[in-house]
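Trainee: Got a predicted model here, sequence first, then my questions.
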Amino acid sequence: MKALLLAGGFGTRMRPLTERLPKPMAPVGNRPWLEHLIAGLKEQGIREIVIAVKHYPERIIDYFGDGRKLGVDIRYTHEPVPLGTAGAVKNAEALLGSRFVVINADIVHRADIRALVETHERSGAMVTIGLVEVADPSQFGVVEQSADGRIVRFVEKPPRGEAPSNRINAGIYIMERDVLQAIPAGREVSIERETFPSLIAAGHRVQGADVSGYWMDMGTSDRYRRIHWDLLDGKLELELPGRELGRGIRIGEDTEIAQGAMLVPPVLVGSRVTIGERAVVGPYAVIGDDCVIGRGARVTHSILWDRCTAAEAAQLNRCIVGSGLKIDPRHLLHEAVVNVIPEAETI
């Protein structure tokens, strides 16, 4: 079975981090989330992958190529204009098989795709939608189901307390090819507001199935932080580079930690990182590759992407710092989300 990964969104709620980066390429545990996602699909036997791209597509295509280095086959579709979720599926029609899985690539999850396929086959549905339960469904698309799991209607972002259930669309779908006939070509089409309701109205079975395992929408900087704290706490299990230095401390290759520096667990430090004397890193810190943490600097509850510098006596708390950025000596940042425009792109 093939997988279609929808990676064309603009990631507006995560700006400035996604200003020139597709949201699924944001690092999770010092590795692009999209790479984790593809590796997870491979583990479940899915090796033919189509990626729908639009926002800075070269960042994805240059990184993954044809997928050979990951042991999968990757092809790409480009959206000439924003097409919405269903429109992006329709745009990939020529590359899809008789049955396929569609995944919103900016959702961080460890879903059991095989279990969804089994439910799909048993129910005889045209579409099976992965569902998760949330405490507050007011920011999501909510479903109402019959006793046998069939979806009877969708309610988009209902007011708090008025939702028909707490089950929301997890952004993971098992689809039969016939679904593509219900999607008009060449225009923006919403899969929740247009495609799925039209299938239900026509009498086709749209099934809902609970997704087991970790799930989190990476849509905001707060959720992005939470994903990393869950990773450090072991709630999200991903393959991470480096080695365990102590309980809750993992470091990469060729990383140098000066005498008197402190790593306070949980913490993840990448490769070729330099941590200066009396610096404190952690708790809840993720440091990317090739970073420099200066003498006396302190980095807590923060995520630094690759090639960052926290100079002498700088202090960062609850920050997210984009690749290549330098925090000057003795600067204090609290709950900051900062990024830089690459020099070649400076206007």
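Mentor: All right, it came through fine.

Trainee: drop to CA atoms for contacts and neighbour counts, all remaining ones
Mentor: Noted.

Trainee: Tell me which stretches of the protein form helices.
Mentor: Here the chain has its helices, by DSSP state H, at 33-43, 57-64, 84-91, 113-123, 196-201, 221-233.

Trainee: Give me whichever of those helices is most buried.
Mentor: Highest mean neighbour count among the helices of the chain (mean count of other Cα atoms under 10 Å): helix 84-91, with a mean of 24.

Trainee: Mind giving me the packing neighbours of that helix?
Mentor: The helices and strands touching helix 84-91, judged by 3 or more Cα pairs under 8 Å, 6 or more residues apart in numbering; DSSP states H and E, are strand 2-7.

Trainee: Return the distance of the strand it packs on from the chain's centre.
Mentor: Taking Cα atoms, centre = their mean, to the nearest Å, one finds the center of strand 2-7 at 13 Å from the center of the full chain.

Trainee: I'd like to know which elements it is packed against.
Mentor: Using 3+ Cα pairs under 8 Å, 6+ apart, strand 2-7 sits against strand 48-53, helix 84-91, strand 99-104.

Trainee: mind giving me CSV with the ones you listed and columns for distance to residue 222?
Mentor: Formatted as CSV, those follow (distance: least, Cα to Cα, whole Å):
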stretch, distance to residue 222
strand 48-53, 25
helix 84-91, 24
strand 99-104, 19
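
Trainee: so which of these gets nearest residue 134?
Mentor: strand 99-104 (17.7 Å; Cα to Cα).

Trainee: What residues of the closest one count as buried?
Mentor: Neighbour counts over strand 99-104 (16 or more other Cα atoms under 10 Å) mark 99, 100, 101, 102, 103, 104 as buried.

Trainee: Please report how far the closest residue to residue 197 other than its chain neighbours lies from residue 189.
Mentor: The shortest distance from residue 197 to any non-neighbouring residue, by Cα to Cα, 6 or more residues apart in numbering, is to residue 153 (6.8 Å). Remark: distance between residue 153 and residue 189 (Cα to Cα, to the nearest Å) = 18 Å.

Trainee: Next one for the comparison:
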Amino acid sequence: MAACGSLAASRNRCTCRSRPSPASSDGRSSRACLRCCRSPWWCRCPASPGSAARTWRGHSTSPRWARRSVWDTCSLRPGSGSSTFDWGPACRGCCLEMPVLTSNHWNEEQQARPGTFDGEPLVGAILAAGRGSRMEPFGERFPKPILPICNKPLIVYQIELMRSLGIRDIVVLLGHRGFEIAKILGDGRQFGAHIRYVEQLDLLGIAHAVGRLEPFVDRPFVLFLGDIFFIPNDLSLMWTVFQDQGGGAVLATKRESDPALIRKNFTVTLSPDGFVTRVMEKPRHATNGLKGVGLYLFDLTIFDAIRRTPRTAMRNEYEITDAIQVMIDDGHPVRIANAIEDDVNLTTASDLLAINLQRARHTSAGELIGPDCRFHPDVQIVDSVIGRDVWVEHGISIRRSVVFDGARIRGKGPIVNAIVTPDVTVDCSQMADFHIEEPVAVVTRASSRRAAAAARPV
């Protein structure tokens, strides 16, 4: 059995270089990969008996993820935490640039067909590779899919929606700081799912991202754009329409009264019998009030359409709407489904604040304040969402704001219409006209048992 081709024989640190390393007598890698490096090489471990080795960059490997903490990597060495030739959970964060991550064994029933579930008709896919450049100044630090909405990452809401459809096999496309997403989701067991990860190095549009999924999808799949928060109406309607028309594609749409929102997304033209005849990206004129919401159901013909989709002249990218138009021109059925009640595209910090305040009205007050917080006895929190392990040193007022996990608030002035992270505070004063009819949660020493129990005085 060949040793891991990526583990370097460094005593202090595994450099994850894709080169042969000395093997021990039992065929395992000779040195532990103690912490993963930040090079574009992924730590890979030796193929075990009975598992099919994969070839990557000239080396035959079979990835295996050990039961280790966040920064430890895949190693079957003694003391790595995994039992002999056994899988641990997913690799929970490793190199900044990751090649394709797959698993040959998740559990015993999956050994024959990796990453699939016999009898289940759908795969789930989430595109989570974007950088969020307009979400600055904290977009560089936090991938948009992990931004919190009422103290739960956006991508977790999407995983839960897929699970509500009975989908267990999920593929997540990673890019910018993808290890942060993998750290939160793991291998999906906590959600009753199996999550695999695929890398997208070049951001060339949504169609290009979907094309990266082709080797990992073998049946119809539901596609979520990872930077959109969905409030569902009836997602099962998409599958019903898909079955009725015998495949093709189903696009989730909603009736939108604001033409400006339609012009920021895409719209469709329908034939008299309800089939889509044209898909228009960012139309100049919103003629029928239908807005696409970034949720799709495709069969495998979409991949052939993507291969024949040219780049756009304006943005030099491969647009998914152009690929859908290729499907339509080829004669494949494409229809719409009113499966979404509302959607919010997280583009700017103001969008994040708005959706948190909106959802806070439908969330219990106890869930709006994370555990392990410490507040000054006179602090007052109104219409706000507070993450875990937050410290507020003075008796200030926090109104219509979102505070991220681990933030330390040491200032003496009020915080209003803001997003507070451990590194920076973002003023969203342009949202001053945003109105909440009633306070969501008011926390003071006298009025909240939650404050006394969970938020210890500083």
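Mentor: Looks like it arrived, so ask away. This one's a predicted model, so the numbers in the text were calculated from it and none came from an experiment.

Trainee: Once they're superposed, tell me the TM-score.
Mentor: Here the TM-score for the pair of chains, by TM-score structural alignment, normalised by the length of structure 1, is 0.80; 300 aligned residues with a Cα RMSD of 2.3 Å.

Trainee: how about residue 49 of structure 1, what's its partner in structure 2?
Mentor: The equivalent of residue 49 of structure 1 in structure 2 is residue 170 (alignment by TM-score structural alignment).

Trainee: Do I have it right that its match meets residue 195?
Mentor: Yes: using Cα atoms under 8 Å, residue 170 of structure 2 makes contact with residue 195 at a distance of 4.8 Å.

Trainee: Just want the most central residue of structure 1.
Mentor: residue 106 (3.5 Å; Cα atoms, centre = their mean).

Trainee: right, and it touches residue 217 too?
Mentor: Yes: counting by Cα under 8 Å, residue 217 is a contact partner of residue 106 of structure 1 at 6.9 Å.

Trainee: residues in structure 1 matched by the longest strand seen in structure 2, start to end?
Mentor: Ranked by residue count, the top strand of structure 2 under DSSP state E comes out as strand 290-298. With TM-score structural alignment applied, strand 290-298 of structure 2 matches the range 167-175 in structure 1.

Trainee: so how far is that stretch off the chain centroid?
Mentor: 15 Å.

Trainee: residues making contact with that stretch?
Mentor: Residues outside stretch 167-175 of structure 1 that contact it (Cα atoms under 8 Å, 6 or more residues apart in numbering) are 99-104, 107, 116-117, 120, 126-134, 137, 140-144, 211, 215.

Trainee: mind checking what residue 385 of structure 2 lines up with in structure 1?
Mentor: Residue 385 of structure 2 maps onto residue 286 in structure 1, by TM-score structural alignment.

Trainee: Check the gap between that match and residue 6 of structure 1 for me.
Mentor: On the measure of Cα to Cα, residue 286 of structure 1 and residue 6 of structure 1 end up 27 Å apart.

Trainee: For the two, indicate the residue with more neighbours.
Mentor: Under the criterion of other Cα atoms under 10 Å, the comparison of residue 286 of structure 1 against residue 6 puts residue 286 first, with 30 against 24.

Trainee: right, and the more buried one touches residue 29 too?
Mentor: Yes: between residue 286 of structure 1 and residue 29 there is a contact under Cα under 8 Å: 7.0 Å.

Trainee: quick check: stretch 86-102 of structure 1 aligns to which part of structure 2?
Mentor: Taking TM-score structural alignment, stretch 86-102 of structure 1 hits residues 207-223 over in structure 2.

Trainee: who's in contact with the match of residue 49 of structure 1?
Mentor: Residue 170 of structure 2 touches 123, 124, 125, 126, 193, 194, 195, 196, counting by Cα under 8 Å, 6+ apart.

Trainee: between those residues, which is nearest residue 179 of structure 2?
Mentor: The closest of those, once distances to residue 179 of structure 2 are taken by Cα to Cα, is residue 196, at 12.7 Å.

Trainee: give me the number of residues near the closest one?
Mentor: 23.

Trainee: How many neighbouring residues does the closest residue in space to it that isn't next to it in sequence have?
Mentor: Nearest residue to residue 196 of structure 2, sequence neighbours excluded (Cα to Cα, 6+ apart): residue 171, at 4.8 Å. Counted with other Cα under 10 Å, the neighbours of residue 171 of structure 2 add up to 24.

Trainee: ok, residue 171 of structure 2 touching residue 122?
Mentor: No: using Cα under 8 Å, residue 171 of structure 2 is not in contact with residue 122; the gap is 11.5 Å.

Trainee: got any residues that touch both of residue 286 and residue 29 of structure 1?
Mentor: What both residue 286 of structure 1 and residue 29 touch, as defined by Cα under 8 Å, 6+ apart, is the set 228, 268.

Trainee: Not including adjacent chain positions, what is the nearest residue to residue 429 of structure 2?
Mentor: residue 417 (5.8 Å).
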